[in-house]
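In: Predicted model, plus sequence, below.
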Amino acid sequence: MIKSIHLLMVGAIVLLPYFGIAQSETNDKKPNIIFIYADDLRFDGLGANGNRHIITPMLDHMAAKAVRFNQANVVFSLCSPSRAALLTGRYGSANGVLELGSDLNEGELTVAEYLREAGYHTGMSGKWHLGKEPKTLGFDFSVFFKGNGTYYGRTINDEGDIKKVERHCDLYCAERAVDFIKHAAKKETPFFLFHNTQLPHMNGDLIWDARKETKRKYRVSEMPVAKSRLDDLSGKPEYLKSVRNRSQAKAYGYPDSLAIQKHTLDYYSVITEMDDYLSLLFKTIEELGLNENTYVFFMSDNGWMLGEHGFTSKVLPYQPSTQVPLFVIGPDLKPTDLDHLVVNIDIAPTIMELAGIQLPENLHGESLFPLLKKEPVDWRKSFVYEGLGTYGGALPNLTVINKEFRYIETFENSSLETVIFQEFYDQKKDPLEENNLIGSPGIQAKVVAAKELIEAHINKVLKK
């Protein structure tokens, strides 16, 4: 029986100390845990999530066996902050990472450190985008490249050996992740692998550089086009007309539909290559017979805009930017679709609970364990998106997201003292987020409730 106490706070659920799970009480072997974090993969970047145009056979095959979360989001849509949030189970304003490449505050602990302390053999492979290196943050094994760059000829730190690798960086790191799994599977101790792809993130030249044979699998004319691509932004903050998401989109040829289709073909092509490289991990798990005692998570660090509102990229608090794929495969988990509102800060507490680790009181996330096991739980109805980084010229914003509406407060500066713009979108009637309803009489009670959640977040997370 799971014994946990939950406290609702700031539209999220904070776990109080956890007192043990049946697995550790019966001395069963603790499960292996593999977490795969894709980069810039939007929610519909998988065939399994309803996209009939994209080719992702392996991920679709695995998703068919999984618990699939259809309302998964990140608490800030940017590479480094998303990784820090996932590893700590805490918001960026608390863990210290709000910008690219910045570092965790002193005293912040990662899920890898907790797992290693609990006897796990820990490994990290692929993209690394935090200041401190993996081995200082709890990883016994690490094969990584820093930040973003070329796909081929990338400099990779392979267990301290710095080498220039001519083949695709994701392929190399997937092969080394397989090496880790094979080695770890021979040990008496359980293992944890944190595998990060660069794909489908662009390469250093800001292009999706897929192989020609991969691109030939697609046709430009069949690529979808965002319905809101011609949005004049009249219901959105004025500064968004010149923010990087808009100016870079124009450089790509947006909002021209053909330009978007060509760009989408390139994006889908590198996702197909990512799918192929990740198949090495999934096949290894099956070949070694690890399925019976291994949980595998697949998620993305943020979404990606392909012409929605005339934008490219991420960061901004709109649905294509914040929503991500998430599925989990594991022992005794039944394939199912869940619509619970979950976020990336939920991953650390989930992994710790699976490993039988007492959950720290300072976590902002909620363990997904009861959802995975189909146990009754009073789950969050809303969460606060913390858009406080400055990447691309975005102004600070705090957003309340739930399945009913999205309420955005944009602030004048980082002091968060003056709100300069408000947005309210009905997520059911207006899923494209084109019609800002601020000022409409029928939504005032919801706006008041959302503002209270933001104020609570400021007081209990930002000022704590």
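Out: Everything's here; your move. As the structure is a prediction and not an experimental result, all values here were calculated from the model. Numbers count the residues shown, from 1 in each chain.

In: make it CA atoms for all contacts and neighbour counts henceforth
Out: OK.

In: what's near enough to touch Phe327?
Out: Counting by C-alpha atoms under 8 Å, 6 or more residues apart in numbering, Phe327 makes contact with Ala63, Ala66, Val67, Arg68, Phe69, Phe297, Phe298, Met299.

In: how about CSV for those residues, with distance to Asp28 added?
Out: Listed next are those as CSV, based on distance: C-alpha to C-alpha, whole Å:
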residue, distance to Asp28
Ala63, 27
Ala66, 23
Val67, 23
Arg68, 27
Phe69, 28
Phe297, 21
Phe298, 25
Met299, 28
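
In: of the residues you listed, closest to Gln422?
Out: Phe69 (28.8 Å; C-alpha to C-alpha).

In: next, the one to line up against it:
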Amino acid sequence: MNKRRNVCVTLLSLFFLLPLCHANDTKPNIVLIIADDVNWDDIGTYGHPTISTPNLDALAKRGMRFDAAYLTASSCSPSRASILTGRYPHNTDAEQLHWDLPTTQVTFSEKLKNAGYWTGAAGKWHMGEAIKSRFDMVRESYYGNGSLTGAEEWQNLLKLRPKEKPFFVWLAAWDAHRPWVPEETNLPHQHSQDDVVLPPYYPPTELYMNDFVHYYNEISRFDKSVGELVKLLEVQGVADNTLVIVISDNGRPYARDKTTLYDSGIKTPFIAHWPKGIKNKGTSTASIVSVIDLAATFVELAGAETSSSFEGKSFAHLFTDPSLNHRTYAFSERNWHDFEGHGRSVRSARYRYIRNNYNDLPATPSGDTVYHETWRELIRLYDAGMLNEHQARPFLAPRPREELYDLKNDPYELTNLAGDKQYLPILQTHRQVLDNWIIESGDFIPSIRTPDDFDRRTGAKLPVRQRPRPMKKDMYGEGAY
């Protein structure tokens, strides 16, 4: 009698546990992989003819490629803080480079954690110590502890996760951030100068061509890390119901790309792979998405509670129908990054509008670019009068207050149409759209300017000066234009 009663109790228990088990089986695992300083079109699947990225190309072929995905900042830590919080950089209180993300901010990782997910992060961190508590495990890699790729702990993290829970992991690479490691021989592919496709705003010197070779090699190394990670998901038997998204935090680490508001700074590669969830494999979508939408998308797919602080919106519907419209505009901002700067941009399907609020300052690139020999080469050529107007743009001061580009006819954003009367209606529309976003998002111009960290020409480190958090008092409003 007791045996029969125990069997009944066991069966009854299993009956009530079945919905929970089923729920865990249907909740997708989520893997977010972030490259460092990799341009959106420096990947094979986006049309680059020579860069070796077989693993990323295969992910896109088996999944979905997003052709109009944009970052909120072309700057490492502000971009990452924006992604994690689902907020525009100026609302994260971490909009300047190397500002820690405050614990007052809500992150999507904690929402997933509350919904029963195991959450982990590995690789480059760059958002401060305090916010690590929003993950169950963080295994940080950086140059100082011997990391070359930032991917050394990715696989260990997946091996350490509890197997009975759905999981979310944030995997961040160092590749392709400077400094390069050109002496390394254990690379998946060795590129040559014959592989280099140089944008027209770079001088085609021997130094630039060789430097791009090293940049390409690091992209291939990132591709190898992604491939090894996906293989481990397959070995663990979880690949079918794991959504893998691969993006970059900003554009390539050269003048005129990283820290700018052009597509080469703000547009990101965006590849999604999810065998169980993407209806039509090998598709692409032209619908505009912003990385600010990742938080809302992840909590929806996980069945987690959302946060009123999230400013993005879920694009989960694109996985079943990539032809649907998601956004009409994507917004991006430029704040302090080694050098003072303040600008805002809106991107539509065809046009980009940029507003340079500190247009008295030149568009000096990031510090890791300015202390590199390619910058010294650029200065030498500029002083000798050997650069054309596009190659010399990082030295221009004052800059135009407004910039407007037709990306269909001018993909490198070389011809500013803001002063062309023919484009005045388009300019006015984008002005108004940006003004509306500024008001709706509570954007602001800082009450004080932040001092530069380096000399803009020599790259020499300047005396350490405190960077106080500026008051948010100089608000935008109607009548800015």
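Out: Perfect, I can see it now. Just so it is clear, the structure is predicted and the values come from calculations on it, not from any experiment.

In: re the thing from before, want to throw the contacts of Phe327 of the first structure into a markdown table with secondary structure and distance to Arg83 of the first structure?
Out: Putting the contacts of Phe327 of the first structure into a markdown table (DSSP: H, G, I helix; E, B strand; the rest coil; distance: C-alpha to C-alpha, whole Å) gives the following:
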| residue | secondary structure | distance to Arg83 of the first structure |
| --- | --- | --- |
| Ala63 | helix | 22 |
| Ala66 | coil | 23 |
| Val67 | strand | 22 |
| Arg68 | strand | 21 |
| Phe69 | strand | 19 |
| Phe297 | strand | 14 |
| Phe298 | strand | 14 |
| Met299 | strand | 11 |
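
In: okay, those residues in CSV with neighbour count and distance to Ile345 of the first structure next?
Out: Output for those, formatted as CSV (neighbours: other C-alpha atoms under 10 Å; distance: C-alpha to C-alpha, whole Å):
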residue, neighbour count, distance to Ile345 of the first structure
Ala63, 23, 21
Ala66, 23, 20
Val67, 23, 18
Arg68, 23, 17
Phe69, 24, 14
Phe297, 20, 14
Phe298, 20, 14
Met299, 25, 12
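
In: what about the second structure, which of those residues hold up?
Out: Compared against the second structure with both residues aligned by TM-score structural alignment, their matches' C-alpha atoms under 8 Å, these retain Ala63, Ala66, Val67, Arg68, Phe69, Phe297, Phe298, Met299.

In: so which of the contacts of Phe327 of the first structure comes closest to Ser247 of the first structure?
Out: Using C-alpha to C-alpha, Met299 comes nearest to Ser247 of the first structure of the contacts of Phe327 of the first structure, at 28.4 Å.

In: Could you check which residue of the first structure pairs with Glu305 of the second structure?
Out: Alignment note (TM-score structural alignment): Glu305 of the second structure maps to Gln358 of the first structure.

In: no, scratch that, I was asking about Ile51 of the second structure
Out: Checking with TM-score structural alignment, Ile51 of the second structure has Ile54 as its match.

In: Can you tell me the element its match falls in?
Out: Per DSSP states H and E, Ile54 of the first structure falls between elements, in no helix or strand.

In: got a list of what it touches?
Out: By C-alpha under 8 Å, 6+ apart, the contact set of Ile54 of the first structure is Gly45, Leu46, Gly47, Tyr268, Thr272.
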